[in-house]
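J.: Model the structure of this input:
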Amino acid sequence: MSTEKNNLDIHRILTLLPHRYPILLVDRVLELEPHKRIKALKNVSINEPYFMGHFPSRPVMPGVLILEALAQAAALLTFSEEPHDPASAQYLFVGIDNARFKRVVEPGDQLILTVLFQRHMRGIWKFTALAEVEDAVAAQATLMCTVRHAD
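T.: The predicted model follows:
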């Protein structure tokens, strides 16, 4: 997996992430350059359970779930070449800086998640993350994550 054209389908994603419905928020990896960048896709469907309450008259994807989708893409970037058992490793947020929300994300949108690796130091991974819909920025943030192993 060393070329930028690598992609992962849902079956491969399920082997790398412990998340399952209704919190699995990455449907496909479109591009992957291990340890550098990832571009992934989340198809936003009216069938998502959070739309029943957020908001019934005008469904909008919660910003925190957009950030979670970006974190899952970051986890896929982290785990793309690292052998691990998703059942014994937890990928956790340790910080979110400069989060900005620029556009609502609605049912029918395709959320494009782009995450760039910045650094890994003392067990903390740092990323620049961008979520877009139709080439318009929906959200952006700097994410910090860590991996905790169940011992």
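J.: C-alpha only now, for contacts and for neighbours.
T.: Will do.
J.: which residues sit against the host helix or strand of residue 94?
T.: Assigning secondary structure by DSSP states H and E places residue 94 in strand 89-101. For strand 89-101, the external contacting residues (C-alpha atoms under 8 Å, 6 or more residues apart in numbering) are 63, 71, 75, 124, 138-150.
J.: this one next, for a side-by-side:
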Amino acid sequence: MSKIIDAEEISNILPHRYPFLFVDKVEIVEEGKKGIGFKNVTINEYYFQGHFPEKPVMPGVIIIETIAQVGAVILLSKDEYKGLIPYFAGINKFRFKRVVKPGDMLRMEVEITKLRGSIGIGEGKAYVGEEVAAEGEFMFAIEG
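T.: Below is the predicted model:
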């Protein structure tokens, strides 16, 4: 049974705040393991002022960060991880397959594939519609 986590609850789970909180909603598919996150990409995003004013494109590093934030919500929504802070430990095998522009709805499918102690690995794919925009693996460390 899935659980929907809205923007207000995401703010209670993640330490991120504007302008660095990128996730609008997360559906937990499997507690602590799998979920689907959503980001409505609007022309009002601060990074479009410089990336690129004539042809706005969401930066790849922000797409990776958004995928990682979905992974963090999936993990930190479990009682045993509440209040902890996730940090990037690595970014592996990421590929970008399509640009993400204002007006797109980014859907991230993320799975925590390994967790040993405070170190873990997640895999994520970002979609616009049915097209893969980006995919890859990230490593994280959790600190209390």
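J.: TM-score for these two?
T.: In this superposition the chains share a TM-score of 0.94, using TM-score structural alignment, normalised by the length of structure 2; 143 aligned residues with a C-alpha RMSD of 1.2 Å.
J.: Contact partners for residue 6 of structure 1?
T.: Counted by C-alpha under 8 Å, 6+ apart, residue 6 of structure 1 has contacts 30, 31, 32, 33.
J.: Spell out the residue ranges of the helices in structure 2.
T.: Counting by DSSP state H, the segments of structure 2 that form helices are 7-13, 60-76.
J.: Go through the ones you listed and pick out the most buried.
T.: Each of those was scored by mean neighbour count; the highest is helix 60-76, a mean of 23, by mean count of other C-alpha atoms under 10 Å.
J.: That helix aligns to what range in structure 1?
T.: Using TM-score structural alignment, the residues of structure 1 aligned to helix 60-76 of structure 2 are 63-79.
J.: And stretch 46-62 of structure 2, end to end?
T.: In stretch 46-62 of structure 2, first residue to last residue: 12 Å (C-alpha to C-alpha, to the nearest Å).
J.: rewinding a little: may I see the buried residues of the strand holding residue 94 of structure 1?
T.: In terms of neighbour count (16 or more other C-alpha atoms under 10 Å), strand 89-101 of structure 1 has its buried residues at 89, 90, 91, 99, 101.
J.: Residues touching stretch 11-24 of structure 2, excluding its own?
T.: Outside stretch 11-24 of structure 2, the residues that touch it by C-alpha under 8 Å, 6+ apart are 6-7, 10, 37-40, 46, 65-66, 69-70, 72-73, 76-77, 82-83, 85.
J.: So what does residue 128 of structure 2 match up with in structure 1?
T.: Alignment note: residue 128 of structure 2 maps to residue 133 in structure 1; criterion TM-score structural alignment.
J.: so what's that match up against?
T.: For residue 133 of structure 1, the contacting residues are 105, 109, 110, 111, 112, by C-alpha under 8 Å, 6+ apart.
J.: quick one: which of those sit in strands?
T.: Judged by DSSP state E, strands contain the following of the contacts of residue 133 of structure 1: 110, 111, 112.
J.: would you list those in a markdown table and tack on neighbour count and distance to residue 5 of structure 1?
T.: Rendered in a markdown table, the data for these read as follows (neighbours: other C-alpha atoms under 10 Å; distance: C-alpha to C-alpha, whole Å):
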| residue | neighbour count | distance to residue 5 of structure 1 |
| --- | --- | --- |
| 110 | 17 | 20 |
| 111 | 26 | 19 |
| 112 | 26 | 16 |
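J.: No further queries at this time; thank you.
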